[in-house]
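**Q** can't give you the sequence, but here's the structure:
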């Protein structure tokens, strides 16, 4: 902007509005410790002193009559161990109210996705899209997505395997048999947040998320939730359920797309491309992926891994409009305690 405006001031002298919430999630730093993550924050930017901070005070997502819930979210987001009675003294754990506890994954699934919805997913598409099970890690997300998919009754599952192609100087046909077998296996195992799995399981009626910008101008963006309506060998037909096109009941055809992995410090190992449908199952998603979304029901599953980074619990709990719309499976059976990670350096 300095070059465009021929002005050496910051941003070429333009006023730039930057929005965010310090209580929510931090930048992702691969294998970074808390200090590295905090150092990646905009607060560590050399020019941050030039920013004027304007605080927004009203929560526009939560219903206005949910006064106690609004205050509870503030306490959780700020890590307010003194002012919030649900904090367990001397720890960073919070006691969750009994009404918000689910005993196990099945209870959580039945809360978020009522059996009638799964029996008639096309009829209850909006309800299915308005719910999500949130987890700290993608490994658990994948497992729970398959559990819900299995409960879409009377529908045949179709499995699509990606075509993975190594990139770089040495093609597969130049490798030895052992090297080739290792390379193929390594490519198939790699899954990232921005890449579809090598083995993609789908059913008609399943809720999926678009993970690639197909057409930003027409609302087909990364993060758009859709429902599978028909499955072909070379494409899938989907009904758009979120975003700017959701009111029109639009249906689109999605072909396989190419994704690239490797070649950067954050993506170590083999450099390859993957050709696969640009979707992932979206009954469950990572807490990071849920940021920015408004949902009708949220299940938070912590039995196979607690929140481990700043703002995860706050982000997960603040996706809904009412407190009764949340159920949590805690890390330890028969306890109501959940870990709340807050790095005060980001809030000061």
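**A** Alright, I've got the coordinates. These numbers come from a predicted model, not from an experiment.

**Q** When you work out contacts or count neighbours from here on, use the C-alpha atoms and nothing else.
**A** Fine.

**Q** Going by secondary structure, residue 140 is in what exactly?
**A** Here residue 140 sits within helix 138-150, counting by DSSP states H and E.

**Q** Show me which residues of that helix are buried.
**A** By 16 or more other C-alpha atoms under 10 Å, the buried positions in helix 138-150 come out as 138, 140, 141, 142, 144, 145, 147, 148, 149.

**Q** Looks like the first one contacts residue 285 (just checking).
**A** Yes. At 7.3 Å, residue 138 and residue 285 qualify as touching, with contact defined as C-alpha atoms under 8 Å.

**Q** how about the strands of the stretch 201-348 of the chain, start to end?
**A** For the stretch 201-348 of the chain, the strands defined by DSSP state E, counting those that start in this stretch cover 207-210, 225-231, 235-240, 251-255, 257-261, 272-276, 279-281, 284-286, 297-301, 326-329, 337-339.

**Q** Could you export these to TSV, including columns for distance to residue 201 and mean neighbour count?
**A** What follows is the strands of the stretch 201-348 of the chain, written out as TSV (distance: least, C-alpha to C-alpha, whole Å; neighbours: other C-alpha atoms under 10 Å):
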stretch	distance to residue 201	mean neighbour count
strand 207-210	11	25
strand 225-231	11	22
strand 235-240	12	22
strand 251-255	15	16
strand 257-261	16	17
strand 272-276	12	21
strand 279-281	8	26
strand 284-286	14	26
strand 297-301	22	27
strand 326-329	26	26
strand 337-339	32	21
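
**Q** here comes the other one, which I'd like you to weigh against the first:
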């Protein structure tokens, strides 16, 4: 995608968005333009979902957008509860392990793990959080559409990549969080999250025809804004939410030293 943007001097100056980019007033407005008629049964076909997504800088914003989208989406909720437990590491004292209750572990929701309560609907888009079978297209970041639920597997269909449209079965697996969580724990759950929306970092390498970008909280790392804007094939099909105080502009984070 090629379009011109106006930026201030380095670093962290406002970026004037192209006139072709359309602004939305709130999350519901953004969902309605990126996913039109999402509440209508039969709208969310594989081709419909693979052509559109919503991006946000923070995981908390992505979770909120996904929760709102799932409420709008037709169908019945299916909840899968994880099995959490602490892991004893060398050097840990017994009282340190016992101090973490089951409720405490269940309340944790690091981005590298699926949620304790995984809530889905048939037809909703999901994203893999781990490499399960790369040769079969089941890699970290792969988007899929849910087709059927069972107690031990989720039947889905791949939306993106060379294996698009292939039916697959996703099992529960045992996962441990990355370094972002100091508590020694493991979670047995389906390694997926909802994917009506995703973080900007997760979207790298993907291209869609319609993209919404939640910039109510501006980007906070070098190159994030460029990645978000370049996910779409046309500036006219980019939709953004900006802070109420911003007028057609957002902060651009640039570290000049990495460009030297």
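**A** On my side now, so go ahead. Owing to the predicted nature of the structure, the values given are computational and were not obtained by experimental measurement.

**Q** before we move on, back to that, corresponding residues in the second structure for whatever helix or strand comes next after the helix holding residue 140 of the first structure?
**A** The first helix or strand that comes after helix 138-150 of the first structure along the chain, using DSSP H and E, is strand 158-161. In the comparison with the second structure, strand 158-161 of the first structure aligns to the range 78-81 (TM-score structural alignment).

**Q** Please work out which residues outside the matching stretch touch it.
**A** Here stretch 78-81 of the second structure makes contact (C-alpha atoms under 8 Å, 6 or more residues apart in numbering) with 116, 117, 118, 119, 120, 121, 189.

**Q** any chance of the residues you listed in JSON lines, plus distance to residue 140 of the second structure?
**A** As requested, those are exported to JSON lines (distance: C-alpha to C-alpha, whole Å):
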{"residue": "116", "distance to residue 140 of the second structure": "19"}
{"residue": "117", "distance to residue 140 of the second structure": "20"}
{"residue": "118", "distance to residue 140 of the second structure": "18"}
{"residue": "119", "distance to residue 140 of the second structure": "20"}
{"residue": "120", "distance to residue 140 of the second structure": "19"}
{"residue": "121", "distance to residue 140 of the second structure": "21"}
{"residue": "189", "distance to residue 140 of the second structure": "15"}
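
**Q** Which ones among these lie within helices?
**A** Assigned to helices by DSSP state H, none of these qualify.

**Q** Which of those residues are buried? Put it as a ChimeraX command.
**A** To isolate in ChimeraX the members of the contacts of stretch 78-81 of the second structure that are buried, counting by 16+ other C-alpha under 10 Å, one can use:
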select :116,117,118,120,121,189
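
**Q** would you turn the strands of the stretch 201-348 of the first structure into CSV with distance to residue 315 of the first structure?
**A** CSV is the format used below for the strands of the stretch 201-348 of the first structure (distance: least, C-alpha to C-alpha, whole Å):
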stretch, distance to residue 315 of the first structure
strand 207-210, 19
strand 225-231, 19
strand 235-240, 25
strand 251-255, 31
strand 257-261, 28
strand 272-276, 30
strand 279-281, 21
strand 284-286, 11
strand 297-301, 11
strand 326-329, 12
strand 337-339, 13
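
**Q** Does anything pack onto the helix or strand hosting residue 75 of the first structure? Which helices or strands?
**A** When secondary structure is defined by DSSP H and E, residue 75 of the first structure falls within helix 67-78. Where contact means 3 or more C-alpha pairs under 8 Å, 6 or more residues apart in numbering; DSSP states H and E, helix 67-78 of the first structure is packed against helix 312-317.

**Q** Tell me which residue is most central in the first structure.
**A** residue 289 (1.7 Å; C-alpha atoms, centre = their mean).

**Q** could you check the distance from the counterpart of that residue in the second structure over to residue 221 of the second structure?
**A** Aligned against the second structure by TM-score structural alignment, residue 289 of the first structure finds its counterpart in residue 202. Per C-alpha to C-alpha, to the nearest Å, residue 202 of the second structure is found 14 Å from residue 221 of the second structure.

**Q** now swap in residue 163 of the second structure and tell me
**A** Taking C-alpha to C-alpha, one finds residue 163 of the second structure at 32 Å from residue 221 of the second structure.

**Q** Repeat that for residue 137 of the second structure.
**A** Distance from residue 137 of the second structure to residue 221 of the second structure, counting by C-alpha to C-alpha: 29 Å.

**Q** Tell me which of those two has more neighbours.
**A** In terms of neighbours (other C-alpha atoms under 10 Å), residue 137 is the more surrounded of residue 137 of the second structure and residue 221; the figures are 19 against 14.

**Q** what's around the closest residue to that one other than its chain neighbours, how many residues?
**A** Of all residues beyond its chain neighbours, the one nearest residue 137 of the second structure is residue 163 (5.5 Å), with distances taken as C-alpha to C-alpha, 6 or more residues apart in numbering. Each residue near residue 163 of the second structure was counted by other C-alpha under 10 Å, and the total is 15.

**Q** and residue 163 of the second structure, what pairs with it in the first structure?
**A** So, by TM-score structural alignment, residue 163 of the second structure is matched to residue 245.

**Q** wait, isn't the match of residue 289 of the first structure in contact with residue 141?
**A** Yes. Between residue 202 of the second structure and residue 141 there is a contact at 6.7 Å, judged by C-alpha under 8 Å.

**Q** residue contacts, the aligned partner of residue 134 of the first structure in the second structure?
**A** Matched by TM-score structural alignment, residue 134 of the first structure corresponds to residue 55 in the second structure. Residues in contact with residue 55 of the second structure, defined by C-alpha under 8 Å, 6+ apart, are 62, 197, 198, 199, 200, 203, 211, 212, 213, 214, 228.

**Q** Switch those residues over to JSON lines; also include distance to residue 25 of the second structure.
**A** Conversion of the contacts of residue 55 of the second structure to JSON lines gives the following (distance: C-alpha to C-alpha, whole Å):
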{"residue": "62", "distance to residue 25 of the second structure": "17"}
{"residue": "197", "distance to residue 25 of the second structure": "17"}
{"residue": "198", "distance to residue 25 of the second structure": "20"}
{"residue": "199", "distance to residue 25 of the second structure": "20"}
{"residue": "200", "distance to residue 25 of the second structure": "20"}
{"residue": "203", "distance to residue 25 of the second structure": "23"}
{"residue": "211", "distance to residue 25 of the second structure": "15"}
{"residue": "212", "distance to residue 25 of the second structure": "12"}
{"residue": "213", "distance to residue 25 of the second structure": "12"}
{"residue": "214", "distance to residue 25 of the second structure": "10"}
{"residue": "228", "distance to residue 25 of the second structure": "19"}
